[in-house]
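1. here you go, sequence then predicted model.
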Amino acid sequence: MKKGVKRVLFFSLFTLLVLLAACSKAECEASADCQRTGHTGRCVDEKCVFTPIPGTCGNTQCEENTGENKCTCATDCGSCSGAVPGSTLLQQTCSQENTCIVDVPIAKIKQQSITNTVNSQGNTFKITTTFNAPFNFKKDAFTATIILDNLANFVNNIRITGYELSAVDKNKQNVVLIDKDVNKPIYGKGGSVEDELHLDLTTSDLEGTVSNPVLKVDYEYTITQGTTSQLRTAQIINQLRGVTLQWVKPEEDYPCPPNCDDGNPGTADSCSAATNFFCEHSPIPGACGNFQCDGNENKCTCAMDCGPCSGSAGQYMDLGCQAQACVASVRGGLSVTPKSIFDDKNLGALHLQNRYSYNIPFDVSKDVIKAEFTLYNLQATTSNVKIEAVRALDGVTELGYLPVNQNLNSIGQTFSVNVPITSVAKPEAQHTVTLSVAYSYDQNGQNRKASFTRTLERITFITPGQV
């Protein structure tokens, strides 16, 4: 028995040694036996030792400084395909430029356009907002187009000065998505401006929603009555009720667009990390197209900044360029209607009968209001009647003034004066004209002063010439 056991142990040990010898077979005999993509190999003690080759795909190192990314070397950088972890909307795909793009598939993006009409300070604006859904904070623009549908009386020089877009987030908190200053004019009824707004939201989420956006548009305008102008400010509030804006915000930034040229020579176009890789268009001082009517610009040399010089300037006037100046001309075939109003004024101490004559339309460059005064009767204790001055008013706004200082010494005496109109807006304006006549007289040894008024009608005033 003992001899048999020894034999079994001997053969077992021999077999084990043979197996160990087989397992410890050399991995290599020479460095040429050591081959691996992206590495150099050396045979050291019959084992391969591999060293990564810098800048080579397959070296297990994603070297972005050599141009490697998920699209040019998936072996080192990982795959650019499929859904982005943590998002139900974002997908990874390789572009034609071999860039890994994280975005919502085009087939799932729908462009939304919403138009509302908003009234503000008697002005009517049509506002169209256009945006992608889902909206990508890193690359999409929220476009606001504002058209002036109707202009209130005496209002001009409307200029958009700022935008604020806010909405309600998932926590029922109001969040501001953009607050941006601008400086762009809207010239007259039918004029428009358009701005691309780049929204942002402070969040670590890849996607989410906000609801009931509100776009507030700040603007300034001028109220002009006669030659007096006042600058005022107001706000357009455009509520997008019932709108839910689904958004995404990838971790990666997008490259700048290949071309940022907006086709406007008055702006400097740029894109960089400083602009968050969006195109920016900054006004160039003194250049036509910078949204400021400055320097030697006018409606004929730079309509983009100063507004157009064409078409109708009102009921009777047309605009056109002459020698690079914008000129208002009376429309052909104009028919002028002479008007005359009789005014019987029994003022107690004296009785006047007056007549006021004028043309409609009233050409400020040559027409006047002719005021004729006749002393019809006089109390026995009254003498030395004098017409001191005549003022043409629209409310409290003075349109014209004439010092007279002429006496009416006897019953039946008549004289007339011509009252010029000097303070109306060019080239055409309408005013309800009231004449205010200051007069004086002596009664019982005392000099007394008084005035009376007579409203004529609503008169259209035209001013041919340069505007």
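-> That came through, no problem.
2. C-alpha from now on. contacts and neighbour counts both.
-> OK.
3. ok, residue 397 touching residue 225?
-> Yes: between residue 397 and residue 225 there is a contact under CA atoms under 8 Å: 7.1 Å.
4. neighbour count: the two, which is higher?
-> Remark: of residue 397 and residue 225, residue 225 carries more neighbours, 21 against 16, as counted by other CA atoms under 10 Å.
5. count the neighbours of residue 388 for me.
-> Residues near residue 388, counting by other CA under 10 Å: 18.
6. next one for the comparison:
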Amino acid sequence: MKNTRNLSVYLLLAAILLILIVVLSSCGSDEDSGDGEQAEKCKKSSDCKFAGKDKKAFSVKCEEKECVYTAKKGVCGNGDCEKEEGETLCSCPKDCTGKDPSVPKTLKECKGKADTDGNLEYKCDKKQQCVVEIVGQKQETKIETLSFEQSRVPQAKVILKQEYPKPFNIDSDVLSFKLNLDYKILGVDEVTLKRIQVFMHTGEKVRGRWDPNDQEVPLVDKLDINRVLWDPQLEVVQELPLDAEINQSKKTTLTLKLFFTYKGKDSRGNDATFEETKTFDIEDFLLTRSTAAPECTPAKCNDNNPCTEDKCVTGKGYCDHVVFAKTCKGNFRCDEAAGENKCNAPEDCGSCKGKAGEFAEYRCSDDKKECGVVLSKEGLASVDEKRLTNEQKIPAGTPDIRFKIIKTFNSPFKAKISLTADKFTLTMQVLDKKATTKNFKVNNIELVDGTSLLGNTVVSQAFNNVGDKFDFKIPFTKPLVLVEEKRTKLKLKVTYSYEGVDRQDKPLVHTNEIFEEDIGEVLLVNAG
């Protein structure tokens, strides 16, 4: 009896449980839309409330008493980051947060630091792309003095100014070199920048030495520069882009090598061409890469030089200036065959101005065809006519004839071979002569500097009587080479002949004998 009662209770509970399951199952089938969301009931489409949805991004219909929502393609807010429709984290953050493939998934909005040093930031560009941009750029300037010496004697000095932004964007920025000739000694010419190399280091310097594992990675090797630093007024500019394999940023040391040549004199006084390489480092050079598209316009590239083709480098933010091969004033080549010179093409050949020495300066001829040396204002004001007087006995012991000698010349002395150049004047006057001295004749007069012949005058002048007086002009016949001013000791060598007698009163003919006249130190200027 008791067992029958318990069975009845169990059957009753089971029946109640079954009824609950059926009821709950029925309720679920009526209110679940099938995708895990509670179905929104409606009688018509206007009953739908767009709960949690953007009305602009979805369309809705009331179907079988339920609101059915359909996402509109290409409309921000539809929940799908559609890259093919141009959607990005910038243009549609509600759809693209964590879904924009161009930025990290953890980025909630396009702003904030992109590196630990704060040199890079996420920003929206003009095209609504989320890009990494460089911030806080400052223009850095370094100045180096480059000295050129031979046997510890200064020959020339060049001032080098380096300019570059920090951080350096390898897709848009350039390393700029500006060079000026500070000075050069007389005789030195054509200081020329031939080549530039730039290396990036993989290691670090410790106490002035690179670590053993350091490697030099070449970034630039520009071979064909060939720019002459003609004078201090001419600035030579070279702009070099740097291309390196980096992810976002890299701090490194750059080593720069500049290769120069210049013309001068060697230890023997011969013409020579010298080569020198200047090497120095730029430490803490910060290379960075932006994901923003580089900007370059033709107007930015115009260097106002008619001899260059100026254009943007494809995919970069800097320019290229290609020099025309044809003859052109401004192509950095002095085309002498085409008639270019310092007077009509100073941009290529150097300027014809400035001091050529203590008393000389450079000046163009009136027809602009020649750059020459003339006496400066200081030189003209300093011109002094020197007059040296002495006696000359021939021979020295018991003279057969005795002359008064006058040597006249200007100092500074214009020594160029020209019609307007200065001449040395030698005046000879007979003071006394023996009756046996006949047919005394001056045949030739030479102007010498040591053993070098600088000037010559062929004459055939007889001195027959006491009181005879004649002037002889001796011009320069050998040009000064690579020297605009020179202080040197000069003398005159006079070749003569005459008839006389020896100690036994026998006839004696003197042929091509020489006496010398010291002039002393003279300042020669290569001017006419």
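-> Perfect, I can see it now. A quick note: this is a predicted structure, and the numbers were derived from the prediction, not measured.
7. all strands for the stretch 201-350 of structure 1, in order.
-> 207-225, 228-239, 244-248, 267-270, 280-283, 311-312, 317-322, 325-330, 337-346, 350-360 (DSSP state E, counting those that start in this stretch).
8. doesn't residue 5 of structure 1 fall inside a strand?
-> No: under DSSP: H, G, I helix; E, B strand; the rest coil, residue 5 of structure 1 falls outside any strand and is assigned helix.
9. gap between it and residue 13 of structure 1?
-> As for residue 5 of structure 1, its distance to residue 13 of structure 1 is 12 Å (criterion: CA to CA, to the nearest Å).
10. what about those two, which has more around it?
-> Using other CA under 10 Å as the criterion, residue 5 of structure 1 and residue 13 rank with residue 13 on top: 12 against 9.
11. residue in structure 2 paired with the more buried one?
-> Under the alignment by TM-score structural alignment, residue 13 of structure 1 pairs with residue 21 in structure 2.
12. next up, the contacts around residue 118 of structure 2.
-> residue 135 (CA atoms under 8 Å, 6 or more residues apart in numbering).
13. what of residue 291 of structure 1?
-> Residue 291 of structure 1 neighbours (CA under 8 Å, 6+ apart): 183-185, 283, 304-306.
14. can you select the buried ones from these in PyMOL?
-> Buried residues within the contacts of residue 291 of structure 1, by 16 or more other CA atoms under 10 Å, are selected in PyMOL with:
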select buried, resi 184+185+283+304+305+306
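15. which two from the contacts of residue 291 of structure 1 end up farthest apart in space?
-> Across the contacts of residue 291 of structure 1, the longest distance by CA to CA is 14.7 Å; it joins 283 and 306.
16. the helices in the stretch 51-200 of structure 2, which residues?
-> 93-96 (DSSP state H, counting those that start in this stretch).
17. that one: strands as residue ranges?
-> Under the criterion DSSP E, counting those that start in this stretch, the stretch 51-200 of structure 2 contains strands at 58-63, 66-71, 120-124, 130-134, 138-150, 153-166, 168-169, 175-184, 189-201.
18. can I get those strands in a markdown table with distance to residue 42 of structure 2?
-> Putting these into a markdown table (distance: least, CA to CA, whole Å) gives the following:
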| stretch | distance to residue 42 of structure 2 |
| --- | --- |
| strand 58-63 | 6 |
| strand 66-71 | 5 |
| strand 120-124 | 42 |
| strand 130-134 | 42 |
| strand 138-150 | 64 |
| strand 153-166 | 64 |
| strand 168-169 | 59 |
| strand 175-184 | 69 |
| strand 189-201 | 71 |
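19. any idea which of these is most buried?
-> strand 168-169 (a mean of 24; mean count of other CA atoms under 10 Å).
20. in structure 1, what range does that one match?
-> Under TM-score structural alignment, the match for strand 168-169 of structure 2 is residues 135-136.
21. run through who's touching that stretch.
-> Outside stretch 135-136 of structure 1, the residues touching it (CA under 8 Å, 6+ apart) are 103, 245-250.
22. stretch 71-81 of structure 1 now?
-> If you take CA under 8 Å, 6+ apart as the criterion, stretch 71-81 of structure 1 is touched by 57-62, 68-70, 91-94, 98-100.
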